[in-house]
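Trainee: here are the coordinates; sequence isn't available:
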C-alpha cells in the first residue's frame, strides 16, 4: 500500500510526542553524562560566531562587530539544514526496530532529526542575540520576518529530508554522499564571506547562487542585518518549494512502502 507524504506529515504534526519529547530526552540524557552538560551543545555556536567570525573579519578587513553576526547567523542556519539532512539519511535505519514493529509513518523519524537540529538552533539563540545586540547593522524590524523565513527553511528541509530518508534506507552510501555535498556547499554559501563580494552578474556569483543553501541562509539573515534580499532568492525558493515537494511526494508514494524491507 502506497503512503502519502502530506498525510503522514499531518499525522506526525498532530502527534508530536514521539519526535519532540523523545528527542529532547535524548539530548538531555546525552549531555547529562558530562559535567558541563548542555554547554557542549552551546559551545560550537560561541566559537564560530565570536572566534571564527572575529578571525575572518580581521582577515578580510571588515569591522568585527559587523561581520560577527553575519558569521554567526550564517553558521547557525547552515547547521540547521545540514544536521537535518545528514541525519535524515540514517533516520530509517536508526529506527529500524520501530519500523519493524509496525510504526511505518516515516515522517516521525524525519521530524525527529529536524527537531534535534532545531534544539541546537535554540541553544545558539543567546549567542546570536549578543552578536546582534552589538552589531551596528541590526534591524529590529527583521525579527518580524524571522518566523516566516524560518518556516520557508523548514518547509524545504521537510521535502529534502523525506527524499534523503527514503533513499538512505535503500542506499546506505546516500548518507556519505549528502555529507560530502554539504561540506562542499559550505564553501559556496556566504558564511565566511559576504554575498556582495561576488555579485550575481559574475561567473563566481552565478555558480554560488546555484547553491540552495545560499538562498536558505540569506532569506533568514538579510532582514536582520538590513541587507537587501535578491529577487533571485525569492524566485529560487519558490521554485524549490513547488518542484521539491512534487518530487518528494512522488518518491515517498513510490518507495516508502519498501522501507520496512530495506532496513
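Mentor: Looks like it came in fine. Keep in mind it's a predicted model, so treat the numbers as computed, not measured. Numbers count the residues shown, from 1 in each chain.

Trainee: only C-alpha atoms for contact and neighbour calcs from this point on.
Mentor: Noted.

Trainee: from the chain's centre, how far out does stretch 112-121 sit?
Mentor: How far stretch 112-121 lies from its chain's middle: 9 Å, per Cα atoms, centre = their mean, to the nearest Å.

Trainee: please apply the same query to stretch 178-190.
Mentor: 12 Å.

Trainee: what's that stretch in contact with?
Mentor: Residues from elsewhere that reach stretch 178-190, judged by Cα atoms under 8 Å, 6 or more residues apart in numbering: 74, 82, 85-86, 89, 208, 211, 213-214, 217.

Trainee: if you set the cut-off to 10 Å instead, what comes out?
Mentor: Applying Cα atoms under 10 Å, 6 or more residues apart in numbering, the contact partners of stretch 178-190 are 70-71, 74-75, 78-79, 81-83, 85-89, 164, 168, 173-174, 176-177, 192-193, 195-198, 204-205, 207-218.

Trainee: for stretch 165-172, same thing?
Mentor: Contact with stretch 165-172 is made by 85-94, 96, 106-107, 109-110, 159, 161-162, 164, 173-178, 248, 251-252, 254-263, as judged by Cα under 10 Å, 6+ apart.

Trainee: which among the residues you listed end up buried?
Mentor: The neighbour count (16 or more other Cα atoms under 10 Å) marks 85-93, 96, 106-107, 109-110, 159, 161-162, 164, 174-175, 178, 248, 251-252, 255-260, 263 as buried among the contacts of stretch 165-172.

Trainee: now residue 53: which helix or strand?
Mentor: helix 53-60 (DSSP states H and E).

Trainee: C-terminal to that helix, what's the next element?
Mentor: helix 64-88.

Trainee: returning to what we had before: mark which of the contacts of stretch 165-172 are part of helices, please.
Mentor: Secondary structure defined by DSSP state H assigns 85-88, 91-94, 96, 107, 109-110, 159, 161-162, 164, 173-178, 248, 251-252, 254-255, 259-262 of the contacts of stretch 165-172 to helices.

Trainee: contacting residues for the residue nearest to the spatial centre of the chain?
Mentor: Note on the chain: the residue nearest the mean C-alpha position is residue 81, at 1.4 Å, using Cα atoms, centre = their mean. Neighbouring residues of residue 81 by Cα under 10 Å, 6+ apart: 114, 117-118, 153-154, 156-158, 160-161, 182, 213, 216-217.

Trainee: not counting its neighbours along the chain, what's nearest residue 110?
Mentor: With sequence-adjacent residues excluded and distances taken as Cα to Cα, 6 or more residues apart in numbering, residue 110 is closest to residue 88, at 5.9 Å.

Trainee: equivalent analysis for residue 224, please.
Mentor: residue 142 (4.4 Å).

Trainee: try this one next to it:
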C-alpha cells in the first residue's frame, strides 16, 4: 500500500498537526463531556476544605456576610449615606469579586496544583480548568444566599427610585424591576470569561512560575481600583460637580475590565441604572480573551504535562 493511500485511511483528527485549533476545540469538547469528573473533583475540593467542620460550606456564606456588613457599616459612615442602599451594592460587588478573584488567582495555579492528576490521569487539559471554574461557581452559589438575605431586609429601599449617596448631582437609580432578569445572562458571561482566564493564566503560569506571585501582588490593587467597597456614584458626583479629579477617575475606571463585568451583574440585582457600554466592553473582552486562550491552548496544550 502506498503512503498516500495509507494516510487516507487514517481518521481525520489524527491527520491534524500537533498545533491546530481543531485539537484545541477537541480538548474543550472532551473536557465538557467529562463534566461528571470535574464536577465531582470540585465538590471534593470544597468538602476537603471544610472537613470536620460542623456547618461545613455554610462558612463560605457566613464569611461573606460578616465582610459585607463590616465594609457596609464603615463605608456608610465615611460617605454619609444610608446603609440600606449601600450595603446591597457592596454585598453584590463582593460576591462577584470573590468569583473573579478566585478565577484569576487560583486559575494561575490550576495546572500546578493538579500536577499529580495530570501525570497519572489521561484527561483533557480543559478538565482541570473546568474544575477550578466550577469550584468558584459553587462558592458563588453559596454567597448568593447572603445577597438574598440582604435583599429581603432592604427591599423597601430598593423597590423604588433611590440615590446611593445624598449629594447634588447624584444619579437617580430606577429601583428593582424586570431588569433583574438581565443578571442571568450577565452571570453566564462572567463564568464564560472566568473559563478563558483560568485556561490562559493557567498555561502561562505553568511555564513561567513567576506569574502567580506577580498576580498576587497586583490583585489587591485591582480590588481597590474596582468600585466594590466604595460607590461609583461618589466619583460621578465629583465629576458632575466640576471636579477635574472626578473626570479623570471616571476615564481611568473605564479602562478596568473588571468594573464592567461587575456592573452588568450588580446593577440589575440592586436596581441601579446600567449603561450598555458595560455590555459592549464585556463582550469585546470575551472575544479577545477567548481568542488568546484558544491560541495558547493550540500551541502549548501538549506541553502542560511536561511543565508541571
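Mentor: Everything's here; your move. Computed from a predicted model, the values in this text were never measured in an experiment.

Trainee: ok so, going back, residue in the second structure matching the residue nearest to the centre of the first structure?
Mentor: Under the alignment (TM-score structural alignment), residue 81 of the first structure pairs with residue 100 of the second structure.

Trainee: how about residue 49 of the first structure?
Mentor: Aligned partner of residue 49 of the first structure by TM-score structural alignment: residue 68.

Trainee: its match contacts residue 88, doesn't it?
Mentor: Yes - look at residue 68 of the second structure against residue 88 with Cα atoms under 10 Å: they come within range, at 8.7 Å.

Trainee: now for the two: what residues contact both?
Mentor: What both residue 68 of the second structure and residue 88 touch, as defined by Cα under 10 Å, 6+ apart, is the set 94, 146-147, 150.

Trainee: now these in CSV, with distance to residue 55 of the second structure and neighbour count?
Mentor: Formatted as CSV, these follow (distance: Cα to Cα, whole Å; neighbours: other Cα atoms under 10 Å):
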residue, distance to residue 55 of the second structure, neighbour count
94, 22, 25
146, 16, 23
147, 19, 24
150, 21, 20
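
Trainee: list the ones among those residues that fall in helices.
Mentor: Using DSSP H, those in helices are 94, 146-147, 150.

Trainee: which one of these sits closest to residue 79 of the second structure?
Mentor: Top of the list for closeness to residue 79 of the second structure, among those and by Cα to Cα, is residue 94 at 18.2 Å.

Trainee: re earlier: surely the residue nearest to residue 110 of the first structure and residue 175 touch.
Mentor: Yes - here residue 88 of the first structure reaches residue 175: they are 8.0 Å apart, a contact under Cα under 10 Å.

Trainee: so what's in contact with those two at the same time?
Mentor: Common neighbours of residue 88 of the first structure and residue 175, using Cα under 10 Å, 6+ apart, are 164-165, 167-169.

Trainee: walking through the stretch 151-300 of the second structure, point out its helices one by one.
Mentor: Shown for the stretch 151-300 of the second structure, the helices assigned by DSSP state H, counting those that start in this stretch span residues 155-158, 183-207, 211-224, 232-240, 244-253, 257-270, 276-300.

Trainee: just to revisit the earlier point, just the ones in helices among the shared contacts of residue 68 and residue 88 of the second structure now: which is nearest residue 8 of the second structure?
Mentor: Residue 8 of the second structure lies nearest to residue 94 out of those, by Cα to Cα, at 55.8 Å.

Trainee: thinking again about what came up before, is the match of residue 49 of the first structure located within a helix, as I assumed?
Mentor: Yes - when DSSP: H, G, I helix; E, B strand; the rest coil is applied, residue 68 of the second structure is found to be in a helix.

Trainee: out of the helices of the stretch 151-300 of the second structure, flag the one nearest residue 43 of the second structure.
Mentor: Checking those against residue 43 of the second structure by Cα to Cα gives helix 183-207 as the closest, at 17.2 Å.

Trainee: that closest one aligns to what range in the first structure?
Mentor: Using TM-score structural alignment, helix 183-207 of the second structure pairs with 146-170 in the first structure.

Trainee: pull out the buried positions in the matching stretch.
Mentor: For stretch 146-170 of the first structure, the neighbour count (16+ other Cα under 10 Å) marks 146, 149-150, 152-170 as buried.

Trainee: could you do stretch 250-269 of the second structure as well?
Mentor: Buried-residue list, stretch 250-269 of the second structure, by 16+ other Cα under 10 Å: 253, 258-269.

Trainee: residue 198 of the first structure - nearest residue in space that isn't next to it in sequence?
Mentor: residue 205 (4.8 Å).

Trainee: over to residue 256 of the first structure?
Mentor: residue 166 is the one closest to residue 256 of the first structure (Cα to Cα, 6+ apart), at 6.2 Å.

Trainee: buried stuff in stretch 119-126 of the first structure?
Mentor: Neighbour-count burial for stretch 119-126 of the first structure [16+ other Cα under 10 Å]: 119-121, 123-124.

Trainee: give me the contact list for it.
Mentor: With contact meaning Cα under 10 Å, 6+ apart, stretch 119-126 of the first structure is reached by 20, 23-24, 27, 38-39, 41-46, 49, 72-73, 75-77, 79-80, 83, 113-115, 118, 128, 131-132.

Trainee: again, 8 Å this time
Mentor: Under Cα under 8 Å, 6+ apart, the answer for stretch 119-126 of the first structure is 24, 41-42, 45-46, 76-77, 80.

Trainee: output the residue interval of the second structure matched by it.
Mentor: Counting by TM-score structural alignment, stretch 119-126 of the first structure pairs with residues 138-145 of the second structure.

Trainee: average offset between that stretch and the first structure?
Mentor: Superposed on the first structure, stretch 138-145 of the second structure shows a mean distance to its aligned partners of 1.4 Å (mean Cα distance after the TM-score superposition for the first structure).

Trainee: roughly how far is that stretch from the heart of the chain?
Mentor: For stretch 138-145 of the second structure, the distance to the chain centre is 13 Å (Cα atoms, centre = their mean).

Trainee: next: stretch 37-57 of the second structure.
Mentor: With Cα atoms, centre = their mean, you get 20 Å for stretch 37-57 of the second structure.

Trainee: which residues touch it?
Mentor: Here stretch 37-57 of the second structure has contacts from 127-128, 130-132, 134-135, 142, using Cα under 8 Å, 6+ apart.

Trainee: out of those, who's the most crowded?
Mentor: If you count neighbours using other Cα atoms under 10 Å, the busiest of the contacts of stretch 37-57 of the second structure is residue 130, which has 28 neighbours.

Trainee: appreciated, that's everything.
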